[in-house]
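Student: Give me the fold of what follows.
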Amino acid sequence: MPSFSERTMMIWSLCLIISLSNRILVIASSSRHLCRPYQKDALLEFKNEFHYNVMAGKTESWRNNTDCCSWKGISCDPKTGNVVELDLQDSFLNGPLRSNSSLFRLQHLQTLDLGLNNLTGILPASISNLKYLRNLTLYNCNLFGKIPSSLGNLSYLTDLDLSVNDFNGELPGSVGYLNRLTELRLVSANLSGKIPLALLNLSELTWIDLRSNKFEGMLPSNMSSLSKLIYFEISGNSFSGSVPPSLFMIPTLVDLDLGRNDFTGPLEIGDISSPSKLRVLYLGENNFNGPVPRSLSKLASLVSLDLSFWNTRRGNVDFTIFLHLKSLKLLHLSNMNTKTMVDLSLLSHLMSLGDLDLSGINLKINPTLNLPSPIKFLALSSCSIAEFPKFIQSQTRLIYLDISANQIEGQVPEWLWKLPVLWYVNISQNSFNGFKGSEDVIQKSAKVMLDISSNTFQNPFPLLPVSLMYFSCSDNRFPGEISREICKLVYLDTLVLSNNNFNGSIPRCFEYFNTTLSVLNLRNNSISGVFPAESICVYLRSLDVGHNKISGELPKSLINCTRLEFLNVEDNMFNDKFPFWLRLLPNLQILVLRSNHFHGKIFSSGASLIFPKLRIFDISRNLFTGVLPSDYFAGWSAMSSDVGIVDSTPDRILGRGSGFYHRSVALTNKGLNMELVGSGFKIYKSIDVSGNRIEGDIPTSIGLLKELIVLNMSNNVFTGGIPPSLASLTNLQSLDLSQNRLSGEIPPELGKLTFLARMNFSYNMLEGPIPQGTQIQSQNSSSFGENPGLCGFPLEETCGGNEEEATKKEEDEEKEEKDQVISWISAAIGYVPGEEGYGYLYEPGAWDGMVTSKL
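Tutor: Have a look, this model is predicted:
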């Protein structure tokens, strides 16, 4: 038997051998490159398929002399060295995903994430070459076209996310072959049609999110075949019919959102025998009618319930149903169309309630009411409330309060300003006339958004919390000059003072807002003087000073507002030449100079007037003169195509309650005055140059603006013929060329414009037959009056003469004009805006979920 010293020596020798062996293995493994050479080459080729405007993101670390398995975004199988994961989310990839991309040579990929890149183009069918894919994420990649049916060949796929893209058409039925799929996300993907029945074959699905698309039709009756479904969200579509009771029979279902669709009829939940796991049920903003089902009380696990806009047909609602839902944290019952008056004390038993919306329901509020204090969001708009609810004073966790559109009079109580975390207050559409509270209490209050519009406020102008970011006092009775109190709001993002009796000049103290102000609305007051150049904020996105008495020149300092999208100075006394420098504002979408004293030419021989994003151009009722060149409209891209323009100035600043800021502009359409508000800005495209002294031919390049809805060139001195290129404006609804000096015939092609509901050619020197066409023939004779040479219905004069010769002349003129338009299209396609004056879009006050940065 070895001695102790010999055993010790043997142990140390063994340890040394093991240590040396491990070191040798480590050295060997570090010198072996896992990455297979042909896969490295494919990755480097894939990187070079894109160009990078800012930086290369994760691909910046990719070098030919290093192991590709060590590159950012790459994971390899340690046994085989095959690339199995490629995660290039938000890596500044810029360019289409090619059908022959080297990406598809990575045959062993199991995870592919290219989300948040600019892959503008179609999703190629060759994506199915990656046959071992399990996770595919192409979220927010600017993809368009149809989703390829070859996607159904990815039989190993478990997670698919194609959300926030611009696809068209339906979801291909081939998705029904993805029998391993567990999660399907297609949020805001612009898809339409019905849900493929084959989707019900995917028994492994746990998550379906189809929010904000254009899906329609009825849900399949046998939804319970998705027996493992946990999350089902289809809000913001056009689904219709009744909700199948089988949906509530899925034993695993936890989250069900059917809101903002067109579902109808009474709701049948069915016989729920086992305890339901359902925690979230959103049914609001549909067309449900009839009584609220009592079976809702069986959903004892509910945490969030939304039944807003339920039509009870003015029937009664048994609100005791909700008392069985002891776990409720969110309850939205707004606009239920019930005659029942609700005693708010009924809900005092819901001890966890944190979000309550009873807007549109008649409420009884006892002065001694005491609701549980966890309430954070409270909306009681249009509830026939006559006194400021005193129970709010004890809601120390309250963040959001909307008591708009009630009948409350007098002053806002001082205790409201002392609520410690309350940041949003909407008391609009009441009869408040002032604030109670000392300067110290009010100005130190932590309020961020305050809407006091449509009340009876007048002098003195109220003290305001200095922390305000959003303030609206429109539609009150404020007289005199704009209060200097405004100057203390150094964090202000949105200021709306419209529809009051303010006079005097614009305060120069607005310069203090130069780091924050993005929306300024002084519309419809009696403000005079010149617009102070120093008051212009470089972050301005929306400026509306219409319907005042402002004079002088349009401040050229606006050129620094590269984020400006909306500019309206209508109905003032501006006396200036056309501001050609506005073309340097890369985001300008709406320009209204109507009814001022602007003068001179609207064309400069030294620079093309190119407005790539302009959708509304109104310079009517001014003193503009001169001749427009034939290619004048060649660079107005947004009116030439239906490509969506991102609008970062929200039409609705806030996403809850009624505290919204709406931009608006008055327009003339079909001979009627109208006001364009809200989402109409996204689709409305209009040109109005009427009421000036512009002369010469109508530019034939007008035919390029295929998305125009309204065109008004009346009351000018245009001469020559009506360009046949107008027939290209297939979306045109209103055309007014009256009171000019136009000659020749009305192009017969205009008779084919099926949307053209209103037209006016009167008071010109037109001749020949009025074209045949349903829309033209439906016009009143006054639309063609005072043209001595015109004949045919609806005029009384009959036509004669050599029609064959007239037709040949029209064809020759049309051919010549088409040749011109083709050359302008080429010029417009070749136009690329320079980088000078462009900058990143800063969005002050972009509150997640409440202050949106996109229209």
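
Student: Could you use CA atoms for every contact and neighbour count after this?
Tutor: Will do.

Student: My read is that Leu492 contacts Ser472, right?
Tutor: No: look at Leu492 against Ser472 with Cα atoms under 8 Å: they stay out of range, at 11.1 Å.

Student: So between those two, which is more surrounded?
Tutor: For Leu492 versus Ser472, neighbours defined as other Cα atoms under 10 Å are more numerous around Leu492 (28 against 22).

Student: Need the nearest residue in space to the more buried one, chain neighbours excluded.
Tutor: Met469 (4.0 Å; Cα to Cα, 6 or more residues apart in numbering).

Student: Can you check the distance spanned by stretch 793-806, start to finish?
Tutor: 18 Å (Cα to Cα, to the nearest Å).

Student: Show me what counts as buried in it.
Tutor: 793-795 (16 or more other Cα atoms under 10 Å).

Student: want to throw those residues into a markdown table with secondary structure and distance to Gly173?
Tutor: As requested, the buried residues of stretch 793-806 are arranged in a markdown table below (DSSP: H, G, I helix; E, B strand; the rest coil; distance: Cα to Cα, whole Å):
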| residue | secondary structure | distance to Gly173 |
| --- | --- | --- |
| Phe793 | coil | 52 |
| Pro794 | coil | 52 |
| Leu795 | coil | 56 |
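
Student: I have a second one here; can you model it like the first so I can compare?
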Amino acid sequence: MSSEWHLRLFFHSLLLLCCVSPSSLFNLNNPDDGLVSCHPHKIQAFTHFKNEFDTRGCNHSDYSNGVWCDNSTGAVTKLRVTACLSGTLKSNSSLFGFRQLRYLHLSENRFTSSSLPSEFGNLNKLEVLYLSSNDLFGQVPSTFGSLTWLTHLFLDRNMLTGSFPPIQNLTKLSYLDLAYNNFSGAIPSSLLSMPSLSHLDLHENHLTGSIQFPNSSASSKLVYLRLANNHFDGQILDPISKFITLEFLDLSFINTSHPISLSLFSSLKSLYYLNLSGNKISSASLSSDSYVPLTLGMLSLRDCGISEFPNILRTLKKLEYIHLSDNRIKGKIPGWLWSLPRLTSVSIAHNSFNGFQGSVDVLVNSSVQLLIMDSNKFHGALPNLPLSINILSVSTNNFTGEIPLLICNRSSLLVLDLSLNNFSGPIPQCLSHLVVVNLRKNNLEGSIPDVFNASASLRTLDVGYNRISGKLPRSLIFCLSLKILKVDHNIIKDTFPSWLKTLPNLQVLTLRSNKFYGPMSPPHQGPLGFPELRIFEIANNKFTGSLPPSYFVNWKTSSLTMNEDGGLYMVYAKNPYGVVGFTYTDSIDLQYKGLSMERQKILTSYSTIDFSGNLLEGQIPESIGLLSSLIALNLSNNAFTGHIPLSLAKLKVLESLDMSRNQLYGTIPNGLGSLSFLEYINVSHNQLKGEIPQGTQITGQSKSSFERNAGLCGLPLKETCFSTSAPPMQHHKQEDEKEEEEEEVLNWKAVAIGYGSGVLFGLVVAQAIASYKPEWLAKIICLNKRRNR
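Tutor: Next up, the predicted model:
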């Protein structure tokens, strides 16, 4: 398996609401709000409402949820329950009895099979209504038009459909967010004549046509407008330019048929953020003779078909962030770019740049902190970096020479990605202060510096596909934040690093194709450490020995729900309207047969194991069946003996299974035929016998997956299992073998239970179960809790 890391830049657009939250309108710590704790009977009514739903996902220690009452009247005026309720929001819900509500926050619940009840119209005192991220579907009822006191309405991230909601009568409405729904049709012209509307977010819908903006647009209060990812035509642009109060404008991927000219926005004298990504841009409007608002601080022109560097940028002295990735720009980066006084973040990935105008020090005195130059045609030595640099990614270029030691003088540097280049020489000794080090697929040699200490913040170390030798640095034991360690395809000669199991967060360990040797598990050792490990790759080394039955007990991979996504997120260019976010996302290209897809964020919910190409022997641990999130298992080319574990049938999401070229005997467990996701299985070159389990996923395999097993029969092999010369006791013999294997499963399950309260007790339980063979199995029920937000 090779692993590729991808850098992604996202504009995380935050409404002013993120700076001045609606909750501040009802600040519980401010006595001027007139809100107090409610009388018991009001609290009881609130509890009755919650009891209409499944509340097992609630964080009952979250004191931001609850009810508050008006100090003078005693009526419930604020109600907040987020990331908690699961069930159907019904029209007869007791919620609609709180007629004096002014603030209602019900976001991030699971209102399954729920449409928006028309009874919301009964809450006609509402000023703030949050219904975001609730799985709501259907149309917005006309009764919403009676909520005339509303100032903030958030229906985003649901599955709402139909034409535009009937809200034109809401004259006090200031914030409206309908993003990430399925609204269709045209935007009514009356929407933008609403006298108080300042923030409007309609992105990620199916809106079409043009917008008939009213003549009164000059008096509009609109400062924030987001229409991205819809299907508007070109006539939408001219009217937008009349909204001279706009400060934030996102028109990315609106699928207009005509090129957009930047000069259309010259009248927007207060514009700070402009996103035109995914649209064709008029090349003439990118020249230095054109005019754009000089107030621009953030400009995104990603994937716009641009072929020349936009000279218009040199006039933008307030520019903080420029995003030009995924275009066709070639040649050298102009030297004047680095002299822009406020420039903080530059993303020019996926173009054809080949160098820098000016000297090797042209970047040094710039104010740039984030520089993304992946997938271009840069070559030669790496230029001297800005003194202010925090994040540098130059992956997939042709930089050569040694990694410059000047990097050691950049104490602010946190993320360094030099992967897929042609750097040579040793790894610098000064990288211990970094958070991410990715030097994958270069020509580096020498050993990994043994320089880490207790203050190390290293999270990712990837030196795969180089010529690294020596041993793993023992000082890695100080890197308590380490999640990813990848040293595959080098010439490291060392024993298995069991000492790394003290690292509490290690999730990926890839030692593939080196010269590691010796036992994987010391004698009498119980479960493998590494409780957070999800990707475990040690293929093509010289590991020896056997694995104890409890080897895979206690792995977190037994859970199908894992909230850790392995991504690294950093915030840049903060401003009143949003932030630029840098996300370094874990992405692994699985090379297991049967798995052709690149798995991004694989750490979220899946795991893989590859022990192939070693000298491992003994039985395959039955505890492998505990790893319910396993999608790929490769144990091929070893010396494993014994039966194929029956517990493999419990791996319900398994997609690839390779146990070929071992010394396994007995039958193939029938349960493997029921694994509906199994795309590839190979048990060839063993000593298996009996009938191949029949199931769509198995009979569709190549016959080569079962060859060189003298006793196997049935599809996809040609050998039939119904020969008249078959001994009459064959069926009973197979049943005896199956009973024997079931006994092994019971022993393994008891050991797994025992590890909750002590190994010795577990072994005693195992012996008792093995002796009496009762007709029951212990079941472990995992309750998956929703992530609290």
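
Student: What's the TM-score once they're superposed?
Tutor: Scored against TM-score structural alignment, normalised by the length of the second structure, the superposed chains reach a TM-score of 0.80; 697 aligned residues with a Cα RMSD of 3.5 Å.

Student: circling back: so what does the residue nearest to Leu492 of the first structure match up with in the second structure?
Tutor: For Met469 of the first structure, the aligned residue in the second structure is Asn390 (criterion: TM-score structural alignment).

Student: Same question for Leu543 of the first structure.
Tutor: In the second structure, Leu543 of the first structure lands on Leu461 (TM-score structural alignment).

Student: How about Leu358 of the first structure?
Tutor: Superposed on the second structure with TM-score structural alignment, Leu358 of the first structure falls opposite Leu276.

Student: try Trp415 of the first structure
Tutor: Using TM-score structural alignment, Trp415 of the first structure pairs with Trp336 in the second structure.

Student: what about that match, how many residues close to it?
Tutor: So Trp336 of the second structure, with other Cα under 10 Å, has 13 neighbours.

Student: Now it: closest residue in space that isn't a chain neighbour?
Tutor: Nearest to Trp336 of the second structure is Arg314, by Cα to Cα, 6+ apart, at 6.9 Å.

Student: gap between that neighbour and Ser288 of the second structure?
Tutor: Taking Cα to Cα, one finds Arg314 of the second structure at 8 Å from Ser288 of the second structure.

Student: can you check Leu202 of the second structure too?
Tutor: 33 Å.

Student: These two: which is more packed in?
Tutor: Ranked by neighbour count (other Cα under 10 Å), Leu202 of the second structure and Ser288 place Leu202 first, with 22 against 14.

Student: if I line the two up, what does that one land on in the first structure?
Tutor: In the first structure, Leu202 of the second structure lines up with Leu283, judged by TM-score structural alignment.

Student: Ile619 of the first structure versus that match, what's the distance?
Tutor: 46 Å.

Student: next one: Met639 of the first structure
Tutor: Separation of Met639 of the first structure from Ile619 of the first structure (Cα to Cα) stands at 17 Å.

Student: Same check on Arg523 of the first structure?
Tutor: The value you get for Arg523 of the first structure to Ile619 of the first structure, if Cα to Cα is used, is 18 Å.

Student: where do the strands sit along the stretch 201-350 of the second structure?
Tutor: Chain-ordered strands for the stretch 201-350 of the second structure, with DSSP state E, counting those that start in this stretch as the definition, fall at 206-209, 224-226, 231-232, 248-250, 273-275, 298-300, 321-323, 330-333, 345-347.

Student: Could you dump these into a markdown table and include mean neighbour count and distance to Gly518 of the second structure?
Tutor: Converted to a markdown table, those look like this (neighbours: other Cα atoms under 10 Å; distance: least, Cα to Cα, whole Å):
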| stretch | mean neighbour count | distance to Gly518 of the second structure |
| --- | --- | --- |
| strand 206-209 | 19 | 60 |
| strand 224-226 | 21 | 59 |
| strand 231-232 | 24 | 61 |
| strand 248-250 | 22 | 58 |
| strand 273-275 | 22 | 56 |
| strand 298-300 | 22 | 53 |
| strand 321-323 | 21 | 50 |
| strand 330-333 | 16 | 51 |
| strand 345-347 | 21 | 46 |
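
Student: No more questions from me, cheers.
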